[in-house]
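Asks: Provided below for reference: sequence and predicted model.
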Amino acid sequence: MNIDWEIVRESIPLLAEGLVVTLQISAVSAVLGLILGVILGLGALSRSRLIRWLVLAYVDFIRGTPLLIQIFLVFFALPMIGIRFDEFWAGVIALSLNAAAFVAEVVRGGVGSIERGQTEASMAIGMRHRQILVHILLPQAYRQMVPPLTNELISLVKNSSLLSVISVYEITRAGQAIISVNFVPFEIYTLLALYYYVLIKAISWLSARIERKLPAW
């Protein structure tokens, strides 16, 4: 098989343009998903049975349905009730809502794993439940939550490729556009795999650095 190196050379900057969009979507979705996920995770530890049930129902729905369907719901179904987003923001919202459910489980598990005696000691000195969660338990859970949160970020970056189905011009969509014109699937999909591999390795390296710098409780 002959590899068309000229197409490879021309495709590298074109795919880089798509990579910029992938990074933008992933960064915004990760921040929004983390914020919402922490709120939901703490809600899952709330004393309110209603709040716990609502969080559980949300997490169960998101984890029990394919992300692709969730993307279609945001982009195609919401406009039927008057809520419209362009391709970029529909993708961001779908990825954020999906990531939040998994982050919530990481937070719930991480905080819930802290020794119960610390909660009892904090209550004995008059701290409220919310204060204990935010000031005592959550800071101690940071370090052990980094690896699963990294895995979620990696999944989010990979899942961003699904946004090509709603015409978001991220890196996978850029590759598909090149293939449709030049019909060089081997070269382009290999390049796409390399781009994703380098990106994921960079995230893993950064995560390991952050984890080493966090204090061990």
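Replies: Perfect, thanks for sending it.

Asks: please make it C-alpha for all contacts and neighbour counts, starting now.
Replies: Will do.

Asks: contacts for the helix or strand Ile62 falls within next, please.
Replies: Ile62 belongs to helix 49-63 when elements are defined using DSSP states H and E. If you take Cα atoms under 8 Å, 6 or more residues apart in numbering as the criterion, helix 49-63 is touched by Leu40, Gly41, Gly43, Ala44, Leu45, Ser46, Leu97, Asn98, Ala101, Phe102, Ala104, Glu105.

Asks: try this one side by side with the last:
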Amino acid sequence: MIEILTHNFGTLISGLGYTLLSSIIALIASLIIGTVFALLEISHKKWVRFIGKAYVEFIRNIPLLVITMAFYVIVPQFVVQMDGFTAGTIGLTIYTSAFIAETVRAGIQAVPTGQMEGARSNGLSYTQAMVHIVFPQAIKIVVPSLGNQFINLVKNSSILAFVAGFDLMYQGKIIAATTFNTFDTYLVVGVLYLVITMPMSYAMRYLEKHWSRA
């Protein structure tokens, strides 16, 4: 294990960098997209709700690999060329956004309806009440679930290995193929994934405890 790490340190760190970059981009983008579709799902307009629910149900029931391969194989043929990293990150973003949408929607609906009614009776518009009153409470409620989604996102970023995204798993595959030391290579790769996910897990636990005390 130590030999694999020392002899391929630069390659592994490069893969770790690509994994972190893809995860950060997908995390931010999926949170924005997921929140938008969560708001669509709870709209008072039936056709708007339909759009939100259709997106969530459609994406959630398609494997991540299929979504990623669609952007890697089909989109370049008919729309625009993109490399494996871009295709993998987009696929990861779209896939994760559907789960975040359901998480955020559940959080918003868990906030007592009196909060919105009270805000509206005090002169706030629906948007103002949602942004300043309801949404902050909803986020506190769904922190554990969002944390799980973010950790799953990092682990799911290994999908980039299937489209030559130069991520940590892809580099691990290359090292394993050249050294014929599969066990030690993937053991090192697993440890490096823990280096990313464990701090995220502890950070989410801290936020959950801090906000529960508040």
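Replies: It's in. What you see is a predicted model, and the numbers here were worked out from it, not measured in a lab.

Asks: output the residue interval of structure 2 matched by the helix holding Ile62 of structure 1.
Replies: Using TM-score structural alignment, helix 49-63 of structure 1 lines up with residues 46-60 of structure 2.

Asks: average distance between the matching stretch and structure 1?
Replies: By mean Cα distance after the TM-score superposition for structure 1, the fitted stretch 46-60 of structure 2 averages 0.7 Å away from its aligned residues in structure 1.

Asks: how about that stretch: buried residues?
Replies: By neighbour count on 16 or more other Cα atoms under 10 Å, the buried set for stretch 46-60 of structure 2 is Val48, Arg49, Gly52, Lys53, Tyr55, Val56, Ile59, Arg60.

Asks: counterpart of Leu27 of structure 2 over in structure 1?
Replies: Aligned counterpart of Leu27 of structure 2 in structure 1: Ala30 (TM-score structural alignment).

Asks: which residues touch that match?
Replies: Here Ala30 of structure 1 is in contact with Ser96, Ala99, Leu153, Leu156 (Cα under 8 Å, 6+ apart).

Asks: buried ones among these?
Replies: Ser96, Ala99, Leu153, Leu156.

Asks: farthest-separated two in the contacts of Ala30 of structure 1?
Replies: Spanning the widest gap among the contacts of Ala30 of structure 1 are Ser96 and Leu153, at 10.7 Å by Cα to Cα.

Asks: Val106 of structure 1 touches Met145, doesn't it?
Replies: Yes. Using Cα atoms under 8 Å, Val106 of structure 1 makes contact with Met145 at a distance of 6.5 Å.

Asks: who has more neighbours out of the two?
Replies: Val106 (23 against 19; other Cα atoms under 10 Å).

Asks: mind telling me what element that one is part of?
Replies: helix 87-112.
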